[in-house]
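Trainee: Model the following, please.
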Amino acid sequence: MSQTILKIHSDDNVWVALQDIAAGTSLTCDGETVTAIQKIAAKHKVAGRTLPKDTPVIMYGVLVGIANEDIAAGDLITTKNIRHASGQFAVQEERRTQWAAPDVTPWKNRSFMGYHRADGRVGTGNYWVIIPLVFCENRNVQLLHEVLTKELGYKKYNAYETMLQQLLQGFKENGGTADPAAAADKNTVTLNTRAFPNVDGIKLLTHTLGCGGTKQDARTLCGLLAGYITHPNVAGATVLSLGCQNAQIDMLKEEIENRVPGFDRTVIYLEQQKIGSEKELMSQALQQTFEGLAKANTMQRQPAPLSKLCIGMECGGSDGFSGISANPAVGRVSDMLVALGGSVILSEFPELCGVEQELSDRCVNTDLAARYLQLMRDYASRAEAVGSGFDSNPSAGNIRDGLITDAIKSAGAAKKGGSSPVTDVIDYPGWVQHPGLALLCTPGSDVESTTAEVGAGANVVLFTTGLGTPTGNPVTPVIKLSTNSILADKMKDIIDLDTGTIINGEESINEVANRILELVINTASGHYTAKAQLLEQDDFIPWKRGVSL
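Mentor: Have a look, this model is predicted:
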C-alpha cells in the first residue's frame, strides 16, 4: 500500500486506517502526527487530535458525531466514545449548481446495443414479466413461470443439483455419501434450446401486498408494478388478478397510462374470479403469454447513444472503505454520464443524513430543494414515531467494519451521486422524467431500494459493497463493485469489478471510473452478464409505507 492512514478532508479531525495499524505506530497526515494508542483495524477511524467531551467529530468535512467522552489523539473511534450527530439544514436561496463537468470526449461517440422502445427509451435487456396483483396469485404465477421457463429453454441446471444426485446415488448404493467435489467446481449451465432467443428471460415479481393494506398501499404497489411493466428492459407482461383485492386492474392501467401515455407493449390481464377454474385461468395465461413471447422475440438490439442509459446508484454491506474507493468511483461515473446527457438515480434517503444541505444546495431550483428537505424530514419523523430514527441505520456489519454512526455511513454513501446538479427529486414510486441526477426517496434497505430504482427506470444498477451481498434484480443487471480487494478475491462469484485498487494505490478514482463505465457499456449491450444475473438473484421487494388494516 502507498500509505497507512488517510485524512479525507482538510477539516477532518478523524482519519481512516487503510491497513491494520499496531499500537505505538506513529501516524502522520497533513503535517499532524499522532501515535496509535491501541491497535487500529483497517477501515476504522483514529482521532487525529485530542477531542474533549462534546467536541464535534468531523469527517468528509461534515459533522458525523459528538464525542461522548474525552478522546485522546491516536485513540480508536468506537460506538462507545462517539454518538451520531448531523448538521442542520434549510433551503438556501443561493444555488450551488456550478460544477466541474468531467471531460467525456473519449466517450461522446460511444454507443451500446439496446432494445429501442416506442416511448423513446432504450432497454439493456428484453424480458417478459409475470406479475400477481395480489399475493393470493403468487402460487399461480409461480406455476406459470415454472412451466414456461422449463419448456421454453430458460431453466438453468447447476452444480448443486449434480452434487445432490451424487449424494443420493451414494446413499442408495452403500448407505454412505458420495464425494461431491467433482461437481462442486462446475458452473451453472443454461440450456441452449431457448425457443425465443431474443427474449432474455421470463421473470416473476411475487410479493406480499395488494389486499389487506390501505388504499394508499394498493395505489403505491400499482405504481411500482407499472414502473416495471413500462420499463425499457421489459417487452411485455402477464398480470394475474384474483378480483376482490384493493389493487385492481383498472388502478394498474391508470398508473401505466400516467407513466407512458398510449403504452403499446403487450400486457395480458387475467382475473381468476371472472374466469373461474384454475385450469381455465392457466390455459388462457399460457396461450396468450406464448403469443406475447413470440411477438417480443421479433425485437433486436440496435445501437443507442450513452445518453439513453439510466443508472441506479446503490450500496449494501458497506464498510469503512466504501466512501473512499467504490462510492467516489461510482460518483465519477455519475458525473460522466450526466455530462453525456444520461440519467442517474441516487436513493436510500436514510443514508443521506448529514449531507442534506449539500444536496439541497445542488438542486437546480429552490422548489426542488424544499421538496427534498421535506421528504427527508417526513421520513425521519415517521421513523421517530415508531421509536427509531436514522441513527439506527448502520447494521452490525457496518459498525464492525468501521461505519460507527449513520452520518459517517451517509457521508460516504452520498459520494455515489458525484458533484453534478440535482435535476429532479422523486417520491416513491415515481419515475425518472429528466436527464441528470435525480434523488429518489427510498429506504436504505438494499433490495427495497434497488427494486424502487428499477421501478423508476434504471436500466443498469451499480451496487457497491464492502462486506459482500448477492443482491440482484429480475429485469435490470446489477453490477457489483467491491470496495476492497480482499472481498473481490474471497467472493469472486458475486463481484464484477474490484475498486480496492484505489485503496492499494494501484489506480486512481478516474482510472477505476473509466473501467466501470466500460463495463456498463458491455453489460448494457449484452456482451457481459453480471454475476447477479448468472446466479439468478432476482430480488424484488416493494417498500410498504402504510399500515395494515
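
Trainee: use CA for all of it now, contacts and neighbours both
Mentor: Will do.

Trainee: And stretch 540-549, what's buried?
Mentor: Across stretch 540-549, burial judged by 16 or more other CA atoms under 10 Å covers 540-545.

Trainee: ok, now stretch 521-533?
Mentor: Buried, per 16+ other CA under 10 Å, within stretch 521-533: 521-526, 529-533.

Trainee: ok, so of the buried residues of stretch 540-549, who is nearest His9?
Mentor: Trp543 (35.2 Å; CA to CA).

Trainee: in terms of contact, does the closest one touch Asp446 like I think?
Mentor: No: using CA atoms under 8 Å, Trp543 is not in contact with Asp446, being 11.0 Å away.

Trainee: Mutual contacts of the two, please.
Mentor: Common contacts of Trp543 and Asp446, defined by CA atoms under 8 Å, 6 or more residues apart in numbering, are absent altogether.

Trainee: who does the host helix or strand of Val34 touch, helix- and strand-wise?
Mentor: Secondary structure assignment for Val34, by DSSP states H and E: strand 32-35. Here strand 32-35 touches strand 26-29, going by 3 or more CA pairs under 8 Å, 6 or more residues apart in numbering; DSSP states H and E.

Trainee: Contacts for the strand it packs on, please.
Mentor: 4-7, 33-36.

Trainee: Ranking by neighbours, what's the top pick from these?
Mentor: Counting neighbours by other CA atoms under 10 Å, the top entry in the contacts of strand 26-29 is Ala36, with 22 neighbours.

Trainee: Another sequence for comparison is provided below:
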Amino acid sequence: MATRSHSSSTATTTTDKIASDGIPQATLRVHPRDNVRVALKDLPAGSTIEDNNHVLQLVEAVRHKHKFALVDLEEGDTVIMYGVTVGRASRPIRAGEMIRTDNLEHSTDSSATVQRQQDWQAPDVSAFQGLTFDGYHRPDGQVGTANIWLVVPLVFCENRNIEVLRQCVADALGDDPYRDYKRMARAMLNGNSPHDEGSADSSDQAPPFPNVDGVRFLTHTLGCGGTDDDAQALCQLLAGYITHPNVAGATVLSLGCQKAQIAMLKQAVAKRDPQGLRPVHYLEQQATASEDALIREALNTIFDGLKEANRLTRTPAPLSKLRIGVECGGSDGFSGLSANPVVGATIDRLVAMGGSGILSEFPELCGVEHELLARCTDDSIAKRFTELMEAYQRHAASVGAAFSMNPSPGNIRDGLITDAMKSAGAAKKGGDSPVVDVLDYTEPATRSGLSLLCTPGNDVESTTALVGSGANLVIFTTGLGTPTGNPIAPVVKVASNSELAQRMADIIDFDTGAIIRGEATIDELADELLRLCIESASGRYATRAVSLAQYDFIPWKRGVSL
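Mentor: Have a look, this model is predicted:
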C-alpha cells in the first residue's frame, strides 16, 4: 500500500490559520501563552510577522521548523512554548531573533501547581462503532495482531546459534527477507548490473504455514557479565515477549553457566502465564551432547511449533483489544505540531472505545510532568510517576548524565533546542485521556486506558520496552526519518512533514504534513490513522518496517541511556 497522503484535503488545521488570499501563514503560535512562534518555511531577515495584531520584523533569517522570539527577552527570562516552560534565555534575545543553543538553556517549571483533571472530553467515535479487527485470539483472552514463533537467547553466547537457526529456517521456508540483496551482491561480484539476476522469486508455491506471520529470532548483548538486576530485567523483558499476544510460542537457547538462568526466565514467564498456556521449549547447550544435537532439537521445536500455531486463524475482535504503544524518533521541529498531536488524537479515540495506549520515554516527558500528574486518576498513580521520574533522574546523574542531554544533534538542527522543548511536543503522542497506570520498565500493562511506561528516549530500547509491556501495535513518529521496527509487533511510521514522506517513502506509512500546510485537521488525520492501524492489526496492511524485515530489539541496560 502506498504512503498515505492528504494533499487533496481542503479543511483547515486546528492550530494554523489560512490567510485571506488562501495561502497558509508562514508561522505558527502553538499556544496563547507562548512567547515564541514557529517558522513553517524558511524566512529571510526583515520578514514581517503579524502576531495577535502586533507586527514585528525578523532581525535575522529563521530556518523552517525553528522558533523566534515575539518579545525582547532578558537573560534568565522564561521561554514558553505549548503553554509550558521550555527554557530560559542564557543571554538577551531580541524580538524577531531565532532561538538557538547559544541563547537558550534547558529549564522547566517543576514547581507548577498540579490541578487534577476533572472531566475528560472524549472524542466522537461514532464512526468506529461496531468496527473490529481480525486478530489471533489466545487462550488467556488476549488478542494478537500477528502470529509469531519466537526464538530467544538467554545470553549473548548463543547469538551465533540463533543466527544459524535463522538462516536454516529462512532457507527451509523460502522466506529469506534479504534474498534480493543477496542476488544483487552476486551480480555485482560478477561485474553485472545489480538488476541482471532479476528480482524476487516468481515461485507460485503457497507458504507452508499460511496462518503464521513468521519466525522471529532475537539477539542481544546481555545475560552475563552484568549485575543481578541486569539479569532479572532481561528475563522479565524476554518473558514479556514470550507471553505476548502476538506470540504463539517460543524456543529458548541457554548456554548454562550465565547469570540469566533458565529458572529465572521460567519464573518470569509463569508470573505472566500462570496456567502455562503458551508452549515454551528451553534448550541448554552445556547439557547437550553437541552443537549438532542442539541445532537439531531447536529446529524440531520450531517446526512443531509452527504446525501448532498454523491451526489458529484470524477472527474478528473488538477494538478494545488493541493496545498501542507510541514512540518518536528522529524528531524535528514539526513533530510536536503535526505527527505527535495526530497520534495523541488517535490514542484518545482508542481509549474512548475501551482500548489502551502506552506512552513511554521518561526523559522526553521532562517539563510536562505537572500536566501528566493532573491527568492521573488517583494519588497513588501520580505518586508512582513522580517517584519513577525522580529515581531515573538520580540514576542518570550518578553516571554523569542528565535529561537536558537528551536532544540529539539532528533534533537541535531541526529546531528542538532543549529537552523541555522536545518533551513538550513529544508528550502530545499521549493525547488528553486520563492516565490509568504508571509502569516501571518490563512491567505488563493490564488496565484499559492510557498508561505511562518508564523507558529511555533511545528509539529502539523504548520500542522494545513498549512491546515487552504488551503493546500489540506501535505508532512511531519521525520528522527526520528512522527505520525502527520490532520483531513481533507491527510498527506504523508517521512522518511529520510531506518532504520526508516522499523522500523516504520506503519507510513511511502515513504522512501528516497536510497539518503544516493547513490542508487537513488533526481530527481528520487521526480518523485516517486509526483506520490504518485497524488494517495493520488485521494483517491486511503490511507496515514498511515489516516489509523491510526491520526487526530491532535492544534491551535497556538501566541508568545508561537517555
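
Trainee: picking up where we left off before, which one of the contacts of strand 26-29 of the first structure sits closest to Gln302 of the first structure?
Mentor: Checking the contacts of strand 26-29 of the first structure one by one against Gln302 of the first structure (CA to CA), the nearest turns out to be Leu6, at 45.5 Å.

Trainee: Tell me the counterpart of that closest one in the second structure.
Mentor: The alignment partner of Leu6 of the first structure in the second structure, by TM-score structural alignment, is Leu28.

Trainee: State the distance from that match to Ile412 of the second structure.
Mentor: 19 Å (CA to CA, to the nearest Å).

Trainee: Same question for Leu265 of the second structure.
Mentor: Taken as CA to CA, the span from Leu265 of the second structure to Ile412 of the second structure is 41 Å.

Trainee: Ala489 of the second structure and Gly539 of the second structure: what is the separation?
Mentor: Taking CA to CA, one finds Ala489 of the second structure at 11 Å from Gly539 of the second structure.

Trainee: so what sits against both of those two?
Mentor: Shared contacts of Ala489 of the second structure and Gly539, counting by CA under 8 Å, 6+ apart, come down to 145-146.

Trainee: Ser449 of the first structure maps to what in the second structure?
Mentor: By TM-score structural alignment, Ser449 of the first structure lines up with Ser462.

Trainee: Its match contacts Glu327, correct?
Mentor: Yes: judged on CA under 8 Å, Ser462 of the second structure makes contact with Glu327 at a distance of 7.4 Å.

Trainee: Quick check: neighbours shared by the two?
Mentor: 360-361.

Trainee: residue boundaries of the helices in the stretch 201-350 of the first structure?
Mentor: In the stretch 201-350 of the first structure, the helices defined using DSSP state H, counting those that start in this stretch lie at 215-229, 249-259, 272-275, 278-296, 326-339.

Trainee: highest average neighbour count across those?
Mentor: Highest mean neighbour count among the helices of the stretch 201-350 of the first structure (mean count of other CA atoms under 10 Å): helix 326-339, with a mean of 28.

Trainee: packing partners for that one?
Mentor: Using 3+ CA pairs under 8 Å, 6+ apart as the test, helix 326-339 of the first structure ends up in contact with strand 343-346, strand 436-440, strand 460-465, helix 509-524.

Trainee: nearest to Gly153 of the first structure, of these?
Mentor: Between Gly153 of the first structure and those, the shortest separation by CA to CA is 22.2 Å, and it involves helix 509-524.

Trainee: Can you give me the buried ones in stretch 170-179 of the first structure?
Mentor: Within stretch 170-179 of the first structure, the residues that qualify as buried are Ala178, counting by 16+ other CA under 10 Å.
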